[in-house]
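Colleague: Structure here, sequence nowhere to be found:
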């Protein structure tokens, strides 16, 4: 009993340590402009001047919409490609299957710095620089998604697929009517992971959208300067950037918990 209480106490302290930066972000954004550097734990008096200032200086809502578009399309593309590739690797048998799978997953080990210049040159030829499509297209495939989904599909009951084929369903129909409904928790957990990764991406959008602040990550840098940072609007914009991720997690929370529970069942 004592060990259990001690374990819960440690987890509570770790949770507070993880939550404190988020709390301080919103606490700073709600301070009056003259109190931004105040170290008191509770912001008082409360003020929304930082938010109104951020909205006045930048099209924050437009940048959030663009960022959501990029993150949603990137995550959806990676989920679709990962699902189809994992279904082929797990359910079919073809020559050089293992070698192709290892080569596919091996792309995950290639650092981004080795592929960014070829991708940039290709986007320049296609005329996709300074566009959101240029940010999305090179990221429509994720080796991580293929790896995780294949491992789940390898443990998928083959009897269900055989029964679906005996009912006259094609492989394509069996995928969407039998496999995908059973993988909803896994797809939800992987989807939010891919969405957050695409949402937080900074370096690649900064390369493609060099002269544009069309996504929220690049909009944050407009509050940073050589003479100092405008901390109030910066924290307010960062706080607004966190809200869609929080909302997505709340919507998919049940599926994510189910994915972790099922991952421990054999």
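Modeller: Structure's in. What do you need? Quantities reported herein were computed from a predicted structural model and do not represent experimental measurements. Residues are numbered from 1 along each chain as shown.
Colleague: C-alpha only now, for contacts and for neighbours.
Modeller: Will do.
Colleague: Can you tell me how far residue 2 is from residue 207?
Modeller: Plainly put, residue 2 is 54 Å away from residue 207 if you go by Cα to Cα, to the nearest Å.
Colleague: Name the residue in the two with the higher neighbour count.
Modeller: Neighbours were counted for residue 2 and for residue 207 using other Cα atoms under 10 Å; residue 207 has more, 16 against 7.
Colleague: which residues does that one contact?
Modeller: Contacts of residue 207 were listed using Cα atoms under 8 Å, 6 or more residues apart in numbering, and none were found.
Colleague: now residue 120
Modeller: Applying Cα under 8 Å, 6+ apart to residue 120 gives the contacts residue 208.
Colleague: Next up, the contacts around the closest residue to residue 184 other than its chain neighbours.
Modeller: With sequence-adjacent residues excluded and distances taken as Cα to Cα, 6 or more residues apart in numbering, residue 184 is closest to residue 255, at 7.1 Å. Contacts for residue 255 (Cα under 8 Å, 6+ apart) come out as 184-186, 188-189.
Colleague: for residue 215, same thing?
Modeller: Listed by Cα under 8 Å, 6+ apart, the contact partners of residue 215 are 63-64, 66-67, 205.
Colleague: Closest one of these to residue 98?
Modeller: Among the contacts of residue 215, residue 205 lies closest to residue 98 (Cα to Cα), at 34.2 Å.
Colleague: Could you report the neighbour count for the closest one?
Modeller: When counting by other Cα under 10 Å, one arrives at 25 neighbours for residue 205.
Colleague: now do residue 155
Modeller: Residue 155 has 10 nearby residues by other Cα under 10 Å.
Colleague: Below is an additional structure, to be compared with the one above:
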């Protein structure tokens, strides 16, 4: 091979590498540009909510990205017109209790379905899976009649009990528990450990990721619940924050400033949870898909 041929081959290789680098660079710019655009689209409504909550009444419909004269009047109006802090406390209690009960009932049901072999276990699992497809609005009226007969109207207990067991929790923990090594459980059984001891001392510590995912999803779902509290609540003191937001939307018109302030206060606990547990929140949505 001559020197000229070597030189031509080298130039061709350099040209190919340059083309590949340019293609990678253009593709990387397109991907990052798309991601930045999606981030802006996702964050801008939250930013606009906070900015609108700081606008006085005469600026509420202005298109400025930030209020010319920021004010906390809307927050003061919300805190004086409705017991917002009490509603936030009620919502926190209901959401935490609902998440705790769903984890407990889901653990017990999933362990029983995985470890105890009995007739029609597949049918039981199928019924639980089918019940997940039934929206809560279908069973809302029967639940209301039952809550009325049990004296649970206008109580926080009545808001928690219908959601204490969830098919989603059972299915999610069932698949996580099914992948748990059976040899470990059998060894514990041979050592004389009971099922409850195996569950709490062996299985649960090794399922922290799945349990954290379920807690986060259950808490957020209970926090955003609206129809059941609307049907069950009678007094504003025993209501939740989603009902409080509705009070600023009337037939005469919406109080947009106070509504944005109340929405900001209602979103604040969820945003704090996300900032603290953002990795677990992301993993929870990735792991919530049933295999």
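Modeller: That came through, no problem. Fair warning: this is a prediction, and the values are worked out from it, not measured in the lab.
Colleague: Which of the contacts of residue 215 of the first structure lies at the shortest distance from residue 164 of the first structure?
Modeller: residue 67 (39.8 Å).
Colleague: Now which residue in the second structure aligns to that closest one?
Modeller: Residue correspondence to the second structure (TM-score structural alignment): residue 67 of the first structure is matched to residue 91.
Colleague: and its match, that one's in a helix?
Modeller: Yes - membership of residue 91 of the second structure in a helix is supported by DSSP: H, G, I helix; E, B strand; the rest coil.
Colleague: For it, which non-adjacent residue is closest in space?
Modeller: In space, residue 91 of the second structure is closest to residue 240, 5.1 Å off (Cα to Cα, 6+ apart).
Colleague: Next, find the distance separating residue 234 of the first structure from residue 99 of the first structure.
Modeller: Taken as Cα to Cα, the span from residue 234 of the first structure to residue 99 of the first structure is 48 Å.
Colleague: try residue 127 of the first structure
Modeller: Distance, residue 127 of the first structure to residue 99 of the first structure, using Cα to Cα: 35 Å.
Colleague: just residue 195 of the first structure next, same as before
Modeller: 29 Å.
Colleague: And these two? Which one has more around it.
Modeller: More neighbours surround residue 195 than the other of residue 195 of the first structure and residue 99, with 23 against 10 (other Cα under 10 Å).
Colleague: where's the more buried one relative to residue 244 of the first structure, distance?
Modeller: 10 Å.
Colleague: cool, and residue 23 of the first structure?
Modeller: Taken as Cα to Cα, the span from residue 23 of the first structure to residue 244 of the first structure is 17 Å.
Colleague: same check, this time on residue 183 of the first structure
Modeller: 24 Å.
Colleague: tell me which element the nearest residue to residue 264 of the second structure once chain neighbours are set aside falls in.
Modeller: Leaving aside its sequence neighbours, residue 264 of the second structure sits nearest to residue 50 (Cα to Cα, 6+ apart; 6.3 Å). Assigned by DSSP states H and E, residue 50 of the second structure belongs to helix 3-53.
Colleague: Check which helices and strands that helix sits against.
Modeller: helix 256-276 (3 or more Cα pairs under 8 Å, 6 or more residues apart in numbering; DSSP states H and E).
Colleague: buried ones in the helix it packs on?
Modeller: For helix 256-276 of the second structure, burial by neighbour count (16 or more other Cα atoms under 10 Å) applies to 256-266.
Colleague: same for that helix, what does it pack against?
Modeller: Short answer (3+ Cα pairs under 8 Å, 6+ apart): helix 256-276 of the second structure packs on helix 3-53, helix 73-81, helix 241-246.
Colleague: Could you identify which of those is most buried?
Modeller: helix 241-246 (a mean of 20; mean count of other Cα atoms under 10 Å).
Colleague: so that one matches what in the first structure?
Modeller: Residue span in the first structure matched to helix 241-246 of the second structure, by TM-score structural alignment: 216-221.
Colleague: SS state for residue 154 of the second structure?
Modeller: From three-state DSSP, the assignment for residue 154 of the second structure is coil.
Colleague: What's the match for it in the first structure?
Modeller: Under TM-score structural alignment, residue 154 of the second structure pairs with residue 130 in the first structure.
Colleague: sorry, back to before: state the three-state secondary structure for the residue nearest to residue 184 of the first structure.
Modeller: Under three-state DSSP, residue 255 of the first structure comes out as helix.
Colleague: Could you check how far it is from residue 262 of the first structure?
Modeller: As judged by Cα to Cα, residue 255 of the first structure and residue 262 of the first structure stand 10 Å apart.
Colleague: returning to that earlier point: for residue 176 of the second structure, find the nearest of the helices and strands packed on helix 256-276 of the second structure.
Modeller: Closest to residue 176 of the second structure of these, according to Cα to Cα: helix 3-53, at 31.0 Å.
Colleague: relative orientation of that closest one and helix 73-81 in degrees?
Modeller: Put simply, helix 3-53 of the second structure runs at 50 degrees to helix 73-81, going by axes from the mean of the first three to the mean of the last three Cα atoms, to 10 degrees.
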